[in-house]
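Chemist: prediction below, plus the sequence it came from.
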Amino acid sequence: MIEQVEDTVTDSFDKRTWHVIETVMSSHMTLCIDGLKSCFGLIIVGQSGTGKTTALDAFEGLHGQFYRTDEVTPASFVSHDSSKTEEELQQDDLLPKIKHQTVLNPEMAHWFSGDWDTRSDKWATLIRVMDGGGYTRNSGTQGERGYTGNYRFNFVGATTPLDERNWETMSHAGNRFLFHEMPAKADQDVYDDIYYSEIEYGDKVQAIQDVVQDFLTDRWEQVGGPEAVEWPSKLGEEVGEHLRYLSELVRHARAPEDGEPESPHRLAESLRNLARGHALLYGRQEVTIEDLEVCGRVALSTMPAKRRPIVREVVQLDTGERLTKMDVADRLGVSRHTAKDRIELVEELGLAAAFEETVQGGSTIAIGPETKFLWPSKITFPDR
């Protein structure tokens, strides 16, 4: 039962770890849906030491479903080493090894290093491979090599928070990844775990590996494995409207400050598939409102780090409610100058409206929600 998995993960670690594991499992289950073409990409983002790798360790060793690699590079999908024979190259090629599996890349620093052109080339290659239709390359020594046809896989990575230049690189390459934030634990909780836990860290990791992998092995067999589930694309009207809201929220929240929001197609498709994967995880072939909580967590994570706190505050406001500059500074724990910058930013993104408001001694800038971005009452608002 999935409830046993949740209990074991939460007891061994915490809700933060469970939320990441549940989201990874949901994305993984999309591989079982027939008719999908593109690959699903998910990045766990958080400061060093927050437990990102621990959550991904739960899946390591589940061969045939997950493929872990710490050094995946654009060139590794299809090899072109001039010193090797064709047979040796085929043994090196990553793409056929990961077909219909989820790639785990616990440290994605390589993908975000280098100058603009280097990073753009890396992401352009990855996005091309994640179209799911194979990949071919040409070189002077090996000629044309590669694979065509159905080579769908999923990609789950982890990284520290990205700076603006890397968000810009990804947007230029084509936004195919969703994010899930891994917030830091309170310092006191960290000390309590280290000094007072009766179970060693390694034993905790083994416990969650056992329960997660046993469950996924059974669920994989029950549904029939990769691309075995025929699922009508149409969703219920209420679910569809709520997914549309989350898609619009992400489009605006991660839009470049000096550009237009991305096209909704790819984003809407990714959130729909994540919801379907979550339903499959819980043994259903119908998406319900309960499947959208995981999509809500992802939506509020899929934006630059400095935008997340103010977006969370704004979408939770009631109609007619406003936050002054001082309110924003207090809630976000920032200076008044930074609070003013955040207010102007969410107004520029179209997520809220700014006003001049009279206060004792003069006036101040305040912000109120745009009606279309008020958080839907039927989707549980995610805790951090």
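Modeler: Thanks, I have the structure now.
Chemist: hey, let's count contacts and neighbours off CA atoms from now on
Modeler: Noted.
Chemist: would you state the strands of the stretch 101-250 of the chain in chain order?
Modeler: Here the stretch 101-250 of the chain has its strands, by DSSP state E, counting those that start in this stretch, at 102-105, 134-139, 143-148, 154-159, 177-181.
Chemist: counting contacts, what elements does the last one pack onto?
Modeler: This means strand 177-181. strand 40-45, helix 292-301 (3 or more CA pairs under 8 Å, 6 or more residues apart in numbering; DSSP states H and E).
Chemist: adding distance to Val334, write the ones you listed out as CSV.
Modeler: Conversion of the helices and strands packed on strand 177-181 to CSV gives the following (distance: least, CA to CA, whole Å):
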stretch, distance to Val334
strand 40-45, 22
helix 292-301, 20
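Chemist: now distance to Asp11 and mean neighbour count too, for the strands of the stretch 101-250 of the chain, in JSON lines please.
Modeler: JSON lines is the format used below for these (distance: least, CA to CA, whole Å; neighbours: other CA atoms under 10 Å):
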{"stretch": "strand 102-105", "distance to Asp11": "24", "mean neighbour count": "24"}
{"stretch": "strand 134-139", "distance to Asp11": "41", "mean neighbour count": "15"}
{"stretch": "strand 143-148", "distance to Asp11": "44", "mean neighbour count": "13"}
{"stretch": "strand 154-159", "distance to Asp11": "23", "mean neighbour count": "24"}
{"stretch": "strand 177-181", "distance to Asp11": "20", "mean neighbour count": "23"}
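Chemist: just put those in TSV and tack on distance to Thr364.
Modeler: Formatted as TSV, the strands of the stretch 101-250 of the chain follow (distance: least, CA to CA, whole Å):
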stretch	distance to Thr364
strand 102-105	46
strand 134-139	55
strand 143-148	60
strand 154-159	38
strand 177-181	32
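Chemist: presented hereafter is structure B, for comparison with structure A:
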Amino acid sequence: MSPKQSQDQQKFLPSAEPTFSVAKVPEPSKATTFEEWHATIKQNFPELATAVEVSMSVVTQLLIRDVTNCFALVLVDSPAAGKTIAINIFDEIEKITYSSDTFTPASFVSNAANVKKENLPKLDLLTRIRRHMFLVRDMATIFSARDDDLMKNLGILTRVLDGEGLSTDTGIHGRRTLRGDYVFMMLAASTPISPRVWKAMGTLGQRIFFLGLHLRRKTAEELAHQLKDTSYKSKELECRKVTREFLHTLWHQYPQGVEWNKQTEDDSLLKVVSRCSVLLARLRGQVIVYKEKWEGDEKEFSHTVPSVEHENRINQCLYNIARGHALATGRTQLAPQDMRIVMLLAFDSAPGHRAPLFHELIRKGGELKTSDVTALLNCVPGTAHKEMRTFVILGICEEAEGDTLDTSNHIRLKEDLRWFLGEECKRYLEGDTGSDFLKPPLSNSDAVSGDPSPC
């Protein structure tokens, strides 16, 4: 490389790597507590209170100095369930949130061919969302892309969610690099995730957490009453106002961020986080179970080598969001009430039918038989056997024997996960397990390929 080329390359690199900082925001017109904020949300949108509370726990991680992992949360439910309202509540809070109705991962570090290289830094999305919560109302533009584009987009998203920046090399502009503290949080929404998206995310490495809204269907009487109620937009504006005031209160309370004392944490609470990490790592494991041959009336299944991620990243991210919740509620140390959102995320971030299947496993006391699975998933026994076999391969369950006259398959929760059957776990989940999962019947193609349908 010639001296001139070297100088040109350095010209477009950041002069100094960015480090931790807390945005300077306007003073709140009224100091707002978590209780006041939460009461307003619950009064206007009671069915969205949990989702908004978890979302608040995402953005408050920006105040914790040792958080170096980006946290991406996607709210999942059917269309018109209220996902966009939950995101809108955090919109237009200058220097804290940044929203975009559509984006491409290539925009994180731009290499636009029709722009001069010296002007490209003005286009970099990663610079604009640094130390913000990035709001994306619909992930369809990412998740609905063709398989090749999907892998490319998720690959870039996976890298930037490490919080370390991004380097690109193109034939047009050569090398462009953003390095340093490029931590941001992400709150997005999506309809139920398709099997091919789960497969792609598992191949590249999971970085995204999911939370189902699990909203029940309203009755005709409730829908009629809703028409007389205050408009959604008026309620939304009230929630947006109190959310802005609450976040401004927090940002002024911790202008230099928070130095978290990990050494004083309650070990029993940290163990809850670690148990959830172990569970989620197994639930998100990659394996394809397929029909290999027939022998009389018995189905023989084979499977690929299972790939289960190490728990380290999940463990840290779940700990971070628990700390975000603690900080939002006025504490700088974990408490039992912070474990609820950890449990919900561990369950709902499982792909496809695995989330409702694990819920059912808990409701049934840790043991399921074929008829339980066919009723839950509305599928044929062969597909149920495949789903049950998947749980065994991933180390979630073990095979069990039924009664003498019962010839159906049985699975039992493995011993190291049986804490999830205890009273402590049930207390965290009470009122939030939600049975209104979206669970369409599995098609024959899904049964053969081994990819679960969206729940």
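Modeler: Cool, the structure landed. Worth saying up front: this structure is predicted, and the values here are computed from it rather than measured.
Chemist: identify the residue of the first structure aligned to Glu424 of the second structure.
Modeler: In the first structure, the residue matched to Glu424 of the second structure (TM-score structural alignment) is Lys378.
Chemist: okay, now the spatially closest residue to its match that is not a sequence neighbour: neighbour count?
Modeler: Excluding the flanking residues, the one nearest Lys378 of the first structure by CA to CA, 6 or more residues apart in numbering is Ile289, at 7.2 Å. Neighbourhood size, Ile289 of the first structure [other CA atoms under 10 Å]: 16.
Chemist: Ile289 of the first structure against Gly240, yeah?
Modeler: No: in this structure, Ile289 of the first structure is not within contact of Gly240 by CA atoms under 8 Å, at 9.7 Å.
Chemist: ok, Pro79 of the second structure - contacts?
Modeler: Thr191 (CA atoms under 8 Å, 6 or more residues apart in numbering).
Chemist: quick one: map it onto the first structure.
Modeler: Using TM-score structural alignment, Pro79 of the second structure sits opposite Ser48 in the first structure.
Chemist: distance of that match from Ser83 of the first structure?
Modeler: 39 Å (CA to CA, to the nearest Å).
Chemist: and His180 of the first structure, by the same measure?
Modeler: 41 Å.
Chemist: the counterpart of Val278 of the second structure in the first structure - nearest residue in space that isn't next to it in sequence?
Modeler: Residue-level alignment of Val278 of the second structure against the first structure, with TM-score structural alignment as criterion, gives Glu248. Counting by CA to CA, 6+ apart, Glu248 of the first structure lies nearest to Pro264, which is 7.5 Å off, once chain neighbours are set aside.
Chemist: need the counterpart of the one you found in the second structure.
Modeler: For Pro264 of the first structure, the residue aligned by TM-score structural alignment is Glu311.
Chemist: quick one: distance of stretch 338-351 of the first structure to the chain centre.
Modeler: Averaged C-alpha coordinates place stretch 338-351 of the first structure at 24 Å from its chain's average position (CA atoms, centre = their mean, to the nearest Å).
Chemist: ugh, wrong one, stretch 201-219 of the second structure
Modeler: Its chain's average C-alpha position is 6 Å from that of stretch 201-219 of the second structure, according to CA atoms, centre = their mean.
Chemist: matching residues in the first structure for that stretch?
Modeler: So stretch 201-219 of the second structure sits over residues 170-188 in the first structure, by TM-score structural alignment.
Chemist: sec struct for the aligned partner of Glu88 of the first structure in the second structure, please.
Modeler: Counting by TM-score structural alignment, Glu88 of the first structure corresponds to Asn119 in the second structure. Look at Asn119 of the second structure: counting by DSSP: H, G, I helix; E, B strand; the rest coil, its state is helix.
Chemist: please work out how many residues are found near Asn119 of the second structure.
Modeler: Counted with other CA under 10 Å, Asn119 of the second structure comes out at 12.
Chemist: which ones are touching Gln206 of the second structure?
Modeler: Counted by CA under 8 Å, 6+ apart, Gln206 of the second structure has contacts Thr158.
Chemist: let's see it at 6 Å
Modeler: Going by CA atoms under 6 Å, 6 or more residues apart in numbering, Gln206 of the second structure touches no other residue.
Chemist: same question, Asp330 of the first structure
Modeler: Under the criterion of CA under 6 Å, 6+ apart, Asp330 of the first structure has no neighbours.
Chemist: buried residues in the helix or strand hosting it?
Modeler: Here Asp330 of the first structure, judged by DSSP states H and E, is contained in helix 325-332. Residues of helix 325-332 of the first structure classed as buried: 325-326, 328-329 (neighbour count, 16 or more other CA atoms under 10 Å).
Chemist: now stretch 220-231 of the second structure
Modeler: Per 16+ other CA under 10 Å, stretch 220-231 of the second structure contains no buried residues.
Chemist: please apply the same query to stretch 230-242 of the second structure.
Modeler: Buried-residue list, stretch 230-242 of the second structure, by 16+ other CA under 10 Å: 235-236, 239-242.
Chemist: what range in the first structure matches it?
Modeler: Going by TM-score structural alignment, stretch 230-242 of the second structure sits over residues 199-211 in the first structure.
Chemist: which residues touch that stretch?
Modeler: 5, 9, 12, 58.
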